[in-house]
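> Whatever this is, show me its structure:
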Amino acid sequence: MERYDLIVIGAGPAGLSAGIEAAKHGMNVMIFDENHKPGGQLFKQIHKFFGSKEHKAKIRGFNIGTELLKEAEEVGVKVKLDATVTGIFENKEVTVNHDGAIHHYKGSSVIIATGAAENMVPFEGWTLPGVIGAGAAQTMMNLHGVKPGKKILMLGSGNVGLVVSFQLLQAGCEVVALVDAAPRIGGYGVHAAKVARTGVPFFLGYTIKKVEGSEKVEGVTIGKVDEHFKIIPGTEIHFDVDTICVAVGLSPMSQLLKMSGCAMEDNPKRDGQVPIVDEYGETSVPCLFAAGDVSGIEEASSAMIKGRMAGLRAAYKTGFAEENLMEQNESLFEKDLDSLRQGMFAPCNRGKLIEKTDEGISVSKNLLAKGFVADDEIERFPGVTHQKGIHPVIECTQNIPCNPCQDACRKNCIKIGSCITALPVVAQNCGCTGCGMCVASCSGQAIFLVNEDFEPGFTSITIPYEFLPVPEKGTIGKALSRSGDILCDAEVVGVRTAAAFDHTYLLTMKVPNEFGYKARFWKKS
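Purely as a prediction, here's the structure:
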């Protein structure tokens, strides 16, 4: 039986972070993962992360995964792949199926970071080929380069449904609709807005009635629901589709924790059956920890911090970290984690209708109901200003934990302050140079450069653009509104990128002045 100071189960963001932190303090660490590649969900995530630079904000998920793997290798963490943990027993003995046999390992401490699994909702036709989880669609697209389908309906408006909808569009799929039985958007408004402005319609308060097809998905009918979530007769709408993506939440994969004998609870606020843990992730079994989504669903940024906290505490409990060093580092981790748990999307606000921002500004009702901020609502937010010459316009309208735009602007045009959930403010007469760093750094693609004095009668708008092929200067297309409606012809007057933009192109189009504060997307005619 092989012995290690720490055994980590799961090589995702939480597990890798835990192993790295423990190894930094001298622990001999082994990580097991059942997959062929390490990194968990990170390598499926091609979007840029939220948070601050301490949380790896504005870095794409797969690049964060690469950084973690490199760091793990540098500190001597061992990672065994294609290794399925089949059991965890008394005295922290772990059985692992790999190389065609069952092997036994013993750890002085164990961290379980097995993550979460996609939920499914039954409806007529839900077992047909072509009905898949949104995470499965991400795997097909972003890991294997395979389109999940041609015409797709997305069920679920949480962050997963919104992010995957946008990535489906990037892959060249048509998203015919985004549907959710809930009466309002569940994820970040900036994620919803970037989907809406491409022309995808939102159907909030609707659900799937029936998927049509005998051997595969050939169509779908949705209907509006009443207060009991029953479909109202006569409200049905049909779509011709070949794929249904389901994004209706995640459930912690806590089976190994239950097997270990630690105290468990059914906790809806933590998304299901989870272990009872302290603030460091330690369960009722000494030196057995849970880290990441297995103890409650949060963003990957939070999972990485919780992993580091568990790794550090494991090092302390087994004599590898001194108490004063542990307390100092844990204080920093707690501060970082707390900053991610503020604002409208804090765990304490789950399920609540937030009507005012922290600044006292009325939340956009249109955004919650239709996925985009209405023209008569947008001017109330501090990031939306009118100035001479080129300047940023920030359509960030919710208290989301994110501040890369503030760090990106060398002219200090953008202010968020010490609280990263505050709404961005654009300074008057800020001296913007039009460098575009704020546009490229915005994880929510909610920043635009506007020049109302571009040409007589025309305004230029620089937008973040992440679609291929990238249009050339001089191409005439259509300018789309926040709702995805066609406004007018729009000429591309500039396209640029740079290494610092990390594969985000800055597309500048010119439109008549009347559309300067309405046009937010460019589409080929």
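
> For the rest of this, base every contact and every neighbour count on C-alpha atoms.
Fine.

> which residues in the stretch 251-400 of the chain form strands?
Here the stretch 251-400 of the chain has its strands, by DSSP state E, counting those that start in this stretch, at 264-267, 272-275, 288-290, 390-394.

> for comparison, sequence B:
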Amino acid sequence: MKRYDLIVIGAGPAGLSAAIEAAKCGMKPIVFDENAKPGGQLFKQIHKFFGSKEHRAKIRGFKIGEDLLKEAEEYGVEVVLNATVIGLYPEKEITVKIGDQVKHFKGDSILVATGASENMVTFKGWTKPGVIGAGAAQTMMNLHHVMPGEKVLMLGTGNVGLVVSYQLLQAGCEVVALVDAAPRVGGYGVHASKVSRCGVPFYLSHTIKEAEGDEYVTGVTIAEVDDKFQFIPGTEKHFDVDTICVAVGLSPSSQLLKQAGCKMMDTPGGYIPECDEFGQTSIDGIFAAGDVSSIEEASSAMIEGRIAGVSIAAAAGYMTEEERMAQCESLEQALGSLRKGMFAPENRGKIIKETEEGIEISTNLLKKGYVADDEIARYPGFVKKVGVHPVMECTQNIPCNPCQDACPKGCITIGENITSLPVVDVEKECIGCGMCVASCSGQAIFLIDEGYEEGYASVTMPYEFLPLPQKGDKGMAFDRSGSPVCEAEVIGVKSAKAFDHTNLLTIKVPADMVDKARFFKR
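Got it, this is the predicted structure:
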């Protein structure tokens, strides 16, 4: 039986982060993962992260994964793949199935970072080929470069459903609708908005009644539900689809912790272990971090992993208690900033009617996925000014501030509170560099020139679809709801390494359409 200073179960963002921190202190950790590749969910996440610099904001998930793997290698972290941990015991021992053999290991400390599994809902035909989880769709697209289907209906409007819907569009799929039994969009409004302006309709207070087809999915029927989630007769709607994608939440994969005898608790977020502020469970030396201890974003999982790694190193005598407290205090502050705003854990299930600034929330955004024309002007990022200037369509208090750092002229301010709505300073001169547009993880910033030429204005927007339009291309401009509003001409396409694959597409539109045009199709 081999012994290690630290055994980590799971090579995702939390597990790798913990192993790296422990290795930095001089420990010799080993990481086991059942998959053929390390990195967990990070390599499926092609979108840019939210938060601030310390949270790796505006960096795409797969790049963060690459950086973690490189760092793990530099510090000598041993990673064993295709290794399924099948047993965890209170004595901090594990059994691992590697190939055809079951091996036995013992650790001075154990960190469980096994993540979570996708939830599923049942409906007539839910077992037919063509009904898949959103995570499975992401794996097919972003890891194996395979389209999950041609015409897809998405069930669920949390961040996973919204993000994967957009990635389906990027992959060339047609997303016919986003459906949710809840009466409000569950994820970030900026994610909903970028899907909506592509023309995808939202059906809130609806759910799937039946997946149609004999041998596989050929269609789907949805229907409206009442406040008790019962179908309302006569509200059925049919869609021809070949794929139904389900994004209805995650459940922590906490079975190993229960097997070890850790104290567990049943919460709205799933069955999770009781942990202290450093991630230690009720069993001394057994820790948990990431989605296995609470479902959050990957940014939070990485910080939780780092806190656990530092704490494990301190308990093993690799750093002083003072050093541990200093590092953990800084990490806790970073973690705390991600847990603020409208989507903070304490706000789950609550109806938020106003922003932190006292501005009325867009009801249209929550019900239809986009901010209405008569609502957008109430937010401080939406301004009118002569010459080129940014327009910020960020309307919810979410933890994110890359736009503030991106602007070289200080035109955009958020302040010390990372969840504050962005404000455009009309006294500052915008040079039209587009760095704010490219840096926005929610694709919610546009550059406007209301006086581009007589009778016309220009709109510069983020664009992440291929093939890229070319200068001179003509087509239609679409509004926030995805409805065509006017003819448009491409007058500029800018790509740069600093933009990190977010291209800047500039279109010319009639002057009276400058506040409406938010997407372009040839």
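
> Drop the TM-score for these two in here.
The TM-score (TM-score structural alignment, normalised by the length of the second structure) is 1.00; 522 aligned residues with a C-alpha RMSD of 0.5 Å.

> Show me how far stretch 225-233 of the first structure is from its chain's centre.
Using C-alpha atoms, centre = their mean, to the nearest Å, the mean C-alpha position of stretch 225-233 of the first structure is found 30 Å from that of the whole chain.

> Could you give me the buried positions within it?
By 16 or more other C-alpha atoms under 10 Å, the buried positions in stretch 225-233 of the first structure come out as 225, 231.

> Same list (the strands of the stretch 251-400 of the first structure) but as JSON lines, adding distance to residue 75 of the first structure and mean neighbour count.
What follows is those, written out as JSON lines (distance: least, C-alpha to C-alpha, whole Å; neighbours: other C-alpha atoms under 10 Å):
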{"stretch": "strand 264-267", "distance to residue 75 of the first structure": "33", "mean neighbour count": "14"}
{"stretch": "strand 272-275", "distance to residue 75 of the first structure": "29", "mean neighbour count": "23"}
{"stretch": "strand 288-290", "distance to residue 75 of the first structure": "21", "mean neighbour count": "28"}
{"stretch": "strand 390-394", "distance to residue 75 of the first structure": "41", "mean neighbour count": "26"}
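
> closest one to residue 79 of the first structure among those strands?
For these, the distance to residue 79 of the first structure is smallest for strand 288-290, at 18.3 Å, taking C-alpha to C-alpha.

> That closest one vs the second structure - mean distance after superposition?
Averaged over the aligned pairs, strand 288-290 of the first structure sits 0.4 Å from the second structure after superposition, using mean C-alpha distance after the TM-score superposition for the first structure.

> how near is the most far-flung residue of the second structure relative to its centre to residue 169 of the second structure?
Within the second structure, residue 454 marks the point farthest from the mean C-alpha position, 41.3 Å out by C-alpha atoms, centre = their mean. According to C-alpha to C-alpha, to the nearest Å, residue 454 of the second structure stands 35 Å off from residue 169 of the second structure.

> just residue 38 of the second structure next, same as before
The spacing between residue 38 of the second structure and residue 169 of the second structure, counted by C-alpha to C-alpha, is 27 Å.

> Residue 504 of the first structure and residue 463 touch, don't they?
No. Contact criterion C-alpha atoms under 8 Å: residue 504 of the first structure and residue 463 do not qualify, at 9.8 Å.

> where along the second structure do the helices fall?
Here the second structure has its helices, by DSSP state H, at 13-24, 61-74, 134-142, 159-170, 189-196, 255-260, 298-315, 321-338, 363-368, 373-376, 402-406, 435-439.

> For the equivalent of residue 439 of the first structure over in the second structure, grab the count of nearby residues.
Residue correspondence to the second structure (TM-score structural alignment): residue 439 of the first structure is matched to residue 437. Residue 437 of the second structure sits with 29 neighbouring residues when counted by other C-alpha atoms under 10 Å.

> how many neighbours does the residue lying closest to residue 437 of the second structure once chain neighbours are set aside have?
Nearest residue to residue 437 of the second structure in three dimensions, chain neighbours excluded: residue 445, at 5.0 Å (C-alpha to C-alpha, 6 or more residues apart in numbering). The tally of other residues near residue 445 of the second structure (other C-alpha under 10 Å) stands at 27.
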